[in-house]
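Whatever this is, show me its structure:
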Amino acid sequence: MDEKIRFDKSINEQTSVYNELLIYKLTSATLLSIDRLRQALTYIIDKHEILRTALIYDQDKLIQKILPTSNDLFDLEISCVISDTHLKQIVLNEEANRPLFDLEQGRVFRCHIIRQSFNNNDDNNLKQDDIILFNFHHIAIDGSSIIIFVNDLRQVLTMQALSTNNEDNITYLDFAQYERLEDWSSARQYWNNVLSTLNNSIDQQNSSIRSGKGYTVTFDLDHDLVINLNRFISQSNLTLFQVGLAAFFAFLFKMSNSQQLDLYTGIVVANRPQYQLQNMMGFFVNTLPFCLKIDPYESFTQLCHRIQQLWFDILPHSYLPYQEIVKLNPKLGTSFLRTLFLVETIMDNSEQNIEIDKGTTFNLIDRNLLAGNVAKFDITCTLHEHRQYETISVSVNASLDVYDESTISIMAMRLKNIFDQLFSVSSIYQFSLLLPHEVELIRDLNDNFLDYSQTGCIHWDFTYQTHLHPQKVALVLENGSMTYAELLYYAQQLASYLITTCAVQSGQMVCQLIERSFEMVIGMIGIWMSGGVYTPL
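I've put the predicted structure just below:
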């Protein structure tokens, strides 16, 4: 934990601060006491010391101090919104506003109640459709911790009591100290070898600073594709993480115009090796670089199995903190990872919804519907697997400092294209980023086939156009002009003369010597109408 916080402090000026949100909407025919919610949150803060741990910097020394339980350790704010835009502004502020928390005062958690109407003046109770937003400073929570928080909140709201885990008397600070005493020599050697193979072009990407503003696009994979994907995963002894990561690497390869073979992205590991840590809230996750050399001629299946083997190689060394990894190659900088790949699995909706009593439920709101305005990386690809409904959706979150919204939307469609082609290409290089309308455009631009059997003579087409637009101007020369009807009339007169007076036969060459003029064009069309072969001199 000490190292993670120091790392967070070191990149403070380079990246946006992001908070972790959990958003619910109340469904209830009756009122729910806000004091009851406040008391439930106090129970949870009392149980989990990380939610009341002050982090104090003293002459480059980090002091961690566990504070006594108190209602003053978290804010409970109440706001009213007048529109969806107003609601999203509040959520954005919760998502990215650093001053909402104070690590030195142990304030790493807050609750924000958002009401849909200014007419609700009851500050003591929650009512139907009120939104309850739980906000955590990211240094105090990870994905597994959110599940622990939800389960504890469910228990304390329904039973007005909360079980504690004192059987081993292990605290989060114990884990932080244990982590610093681990022998990292083997892991350092492994990651040093990995980083030494990275391309030097990475150095050029560290100069620009990101504001943290982002945009998110989400799409669903087709149902048939999900079925085929699950079958492929089962038959090949792979995981969705490994297959999804392979697809993401194929996407990055094609986005580099198939030029960059040495690719890397960030991945996240839970980093909870001991069973005693399974029910403890805290920031355990670790970000790791996943480096891969693309072979354009291997199949997608081969790529998946190679990624699986690389993952097996990484796993024994995944405990080394990311900030320690980047120290092994200072040239890379603390933020050399510009992309991140994640997989989130939801077993059942009941895992996240909180049923307090019959008819009163906190229903989880997909944070992407309200949030998603913060970008932690240039591109973050997240696969959301919902096993209850056998669906998979993909979210593409990208930095607005690097891409505009339309570009991010197009990138998401191109990534969907990659997923759609997973089982239809034989080699990685055959993946195509082209969207259907782009394929159609290229086909049209390169369609130079002409069916001459359907092509008429020039003077036939000219006559047809004359019938359509007799009074439109056909010729313009200096200060004069001639309509289609006039040009046709004189050409027919000349053709009649050539046939009746000059006895011109079909296919006979008729020469014309004349300067550029109306008469030149009349002569050309007249000769064609007579059946002759126009021959300029």
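
make it CA atoms for all contacts and neighbour counts henceforth
Noted.

Now M281. Nearest residue, chain neighbours left out?
Counting by C-alpha to C-alpha, 6 or more residues apart in numbering, S145 is the residue found nearest to M281 once chain neighbours are left out, at 4.7 Å.

For that neighbour, which residues are in contact?
Residues in contact with S145 (C-alpha atoms under 8 Å, 6 or more residues apart in numbering) are N279, M280, M281, G282, F283.

Separate out the buried members of the residues you listed.
Burial by neighbour count, 16 or more other C-alpha atoms under 10 Å: within those this picks out N279, M280, M281, G282, F283.

is it true that the second one touches F149?
Which is M280. No: M280 lies out of contact with F149 (C-alpha atoms under 8 Å); the separation is 9.5 Å.

Name the nearest residue to I346, ignoring sequence neighbours.
Using C-alpha to C-alpha, 6+ apart, the nearest residue to I346 is H386, at 4.8 Å.

what about the strands in the stretch 51-200 of the chain?
All strands of the stretch 51-200 of the chain, identified by DSSP state E, counting those that start in this stretch, fall at 53-58, 61-66, 75-80, 109-115, 125-126, 131-137.

From T30, how far off is D58?
According to C-alpha to C-alpha, to the nearest Å, D58 stands 50 Å off from T30.

let's see this one next to it:
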Amino acid sequence: MLSATRRLFPNKVDKRQSDQSLSSTLTLTGSLKAVASSAQQRIWLDEQISFNPSSSPALYNIIMPVVIKQGSMPIASIRSAIVDTLERHNILRTAVYFNQESGRLEQAVQPILEDHNYSFEVTRGAKSTEEIEALLVKEFTTHFAQVEHGVVVRCHLIKMDINNAVEEEEKLHRNDIIIFVIHHIAFDISAADIFINTFARTYHVAEPLGSTLQYIDYAIYEQTLLVDPAQNSKVNEARRFWSILMDRYDWHNNYLLLVGATSKTKMRSGRGHAISFDLDSDIVQAQLQCAMANNVSMFQLGLTCFFAFLYKLCNSYTDDFCITSATDNRQLPETKKMIGMFVNLLPYRIKINPVESFISLMLRIRQLCIDVLQHAELPYQEIIGHMNNSTSPKIPFHFQYQSVMSSLTYGSTQVLKTKDAILQSYTGRDWSHSNGTALNDLSLTMTHDYHNQTTHFIFEYSTDVFDDAMISLIGRRFQHFLSQIFSASVDKNQFNQSRNPISKLSLLLLEDIEEIPRTIFHRLPNIGYTAPASYAQSRICLDERIHSHYDQQFISIHNKPYIYRLQHQHSLSIDRLHQAVQQILIKHSTLHTSLIFHTEQNQFIQQIIDFNSNNNKLFFYFESTFQTDEQLNKIINDERHNPQHFDLVQGRVFRYHILYYKQASLNGFLSDKDVLIFSFHHAFFDNSSMNVFFHDLNEA
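Okay, the predicted model is just below:
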């Protein structure tokens, strides 16, 4: 049981908040058909709209593997116990479907039909841990559920040894494994123990069914709350809160935030990769000290780290960020003993002030978390529904906190007993991560082990949006970012960076810093004017030529715009900026270098174009005005995707664009409301180069 080893919802509504919220109790209705709950609707819609159902891997399978430690279990008895469990918990045989007549997503409990209400498989002769790991990952990513028919449970038995005795072949023995898989539309992690314990009890002895509350009763109750017309109702208070919190949030701005995001479509393949790392022990201790000293939870601290890092990662282009996180939403006492899908997704939105410290930001986020959880009952799709629309992108960033408790009370030592065998959780890596899937464009999972005093981070990312090299760099910068904030906290004699303005924190890695002294403001000797293009340049040029040839409406993916705003109440001379850019071009010949395909040599050749002879054509400088965020985003999108902005043959591989807010400058200075865009062609510039460019620009 996954829920026994990790607390996935540390950001729960506390008892005081629960007492003040939903005081009504659920009613046993006996209904077998009703409108789908809000949580069911969210899962169903996400599968249908955000991902391609025909080609995406399964993204909402929850697995619970258990191993037989002692004794044996007849397969027939296991199947009988599964059927009994499905009888007791109607949601495990409930169909969710769109009713064309009513125009609603509905649920209907299906009758028990022997062994046809669930998926079942037996694998015989598994021989190694690696083979079992592969089977577990496959269970996570393979579609088995027939949601519209109520098949949402699967049982996969793994027999480690093949026994020739016929009677023994129909039993599981020591070290054999039972994998339960349940679709998220009917189940959440908080219900894992309830399911396993019900299975163990019904295996032991048949229990009378009786009349008990079912998930459909909760769905009916929830709908009653959502249509409550009283202005002072809890749900209407939540609506007012979320309307204020999300007011004027720019839903179209998200994909412009991270350098390296390349996808042009909103539908995702569902495929992804992950990178992970552990923090040094001194950083972990500093985090704990910081959390205790400021009376914040580790969830709130981790969320603050993610917000601040995203702000720095996008070069401070925007100060307005939104990150989603999940809450179990089991506020009613009755729901804590119920199998079903209750999890709600909550958007955390905050505007970052670059002059405030990390500590100040963290305290604001602490209050944000308190406010958000007090209004957690409003469904996610309604939260974004008033401000969003069906064509708007999904919030790309997600944060999850997991706390691993002491092994004395949680984890792999949990044992279940049946009349025939002793079962225990099958332990291994966390199969819910690093399984080749991605629900979000970029998600960060922070796992803190209170017993061993360790903290583990996992970045999961969509391969539709990021490549491995980009995320590897992001991961390294995040590690450096954390060490920069927390390393000084341990030593009282050092300056504590967590109290320094966020704008002063840096993402520069050691190799970036070492590169800066090696650059000087004159042409280095012995640099040739003509040479074969590098492998990376050839790859990019070939890719661009192929796409432009076959696609009449070719959209460039190799434009690399970097967007900047001045700090609050700062200004910048436009003339000095022009002079500095000229100095950059003199120093870095790569910014006035052409790329031409040499037919005789059958390769791309790069050639430096003399700066003095072609000064006015090496790059373009533009000025524009904007009044709304929509106009600004349109200009930025053009900078990112217009293939006409650069000409590799002519050596025009750099341009910069000044965007004045409302009107052009009257005094020759940029203000903190204006925007400055430096754009490069990727054949001559990568993300790491920006650190050198920006340093040299400051020097110039």
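
can you put the strands of the stretch 51-200 of structure 1 in JSON lines and add mean neighbour count and distance to E486 of structure 1?
Converted to JSON lines, those look like this (neighbours: other C-alpha atoms under 10 Å; distance: least, C-alpha to C-alpha, whole Å):
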{"stretch": "strand 53-58", "mean neighbour count": "17", "distance to E486 of structure 1": "93"}
{"stretch": "strand 61-66", "mean neighbour count": "14", "distance to E486 of structure 1": "95"}
{"stretch": "strand 75-80", "mean neighbour count": "15", "distance to E486 of structure 1": "76"}
{"stretch": "strand 109-115", "mean neighbour count": "22", "distance to E486 of structure 1": "77"}
{"stretch": "strand 125-126", "mean neighbour count": "20", "distance to E486 of structure 1": "84"}
{"stretch": "strand 131-137", "mean neighbour count": "23", "distance to E486 of structure 1": "77"}
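
now those strands in TSV, with distance to E519 of structure 1?
Listed next are those as TSV, based on distance: least, C-alpha to C-alpha, whole Å:
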stretch	distance to E519 of structure 1
strand 53-58	95
strand 61-66	96
strand 75-80	82
strand 109-115	83
strand 125-126	91
strand 131-137	83
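
For D174 of structure 1, find the nearest of these.
Among the strands of the stretch 51-200 of structure 1, the nearest to D174 of structure 1 by C-alpha to C-alpha is strand 61-66 (11.4 Å).

And the closest one against structure 2, how far off on average?
Compared with structure 2 after fitting, strand 61-66 of structure 1 deviates on average by 3.0 Å (mean C-alpha distance after the TM-score superposition for structure 1).

Touching stretch 200-216 of structure 1 from outside, list them.
Outside stretch 200-216 of structure 1, the residues that touch it by C-alpha under 8 Å, 6+ apart are 14-17, 331-333, 335-336, 368, 372-376, 395-401, 405, 408.

Narrow those to those in helices?
The helices, defined by DSSP state H, take in N368, E405, I408 from the contacts of stretch 200-216 of structure 1.

Chain neighbours aside, what residue packs nearest to the residue nearest the centre of structure 2?
Nearest to the mean C-alpha position of structure 2, counting by C-alpha atoms, centre = their mean, stands S443 at 2.3 Å. Closest residue to S443 of structure 2 apart from its sequence neighbours, by C-alpha to C-alpha, 6+ apart: H398 at 4.5 Å.

same question, F241 of structure 2
H375 is the one closest to F241 of structure 2 (C-alpha to C-alpha, 6+ apart), at 7.4 Å.

Can you give me the neighbour number for the alignment partner in structure 1 of that neighbour?
Alignment note (TM-score structural alignment): H375 of structure 2 maps to H317 of structure 1. By other C-alpha atoms under 10 Å, the residues close to H317 of structure 1 number 18.

Show the contacting residues for H317 of structure 1.
H317 of structure 1 neighbours (C-alpha under 8 Å, 6+ apart): S186, A187, Y190, W191.
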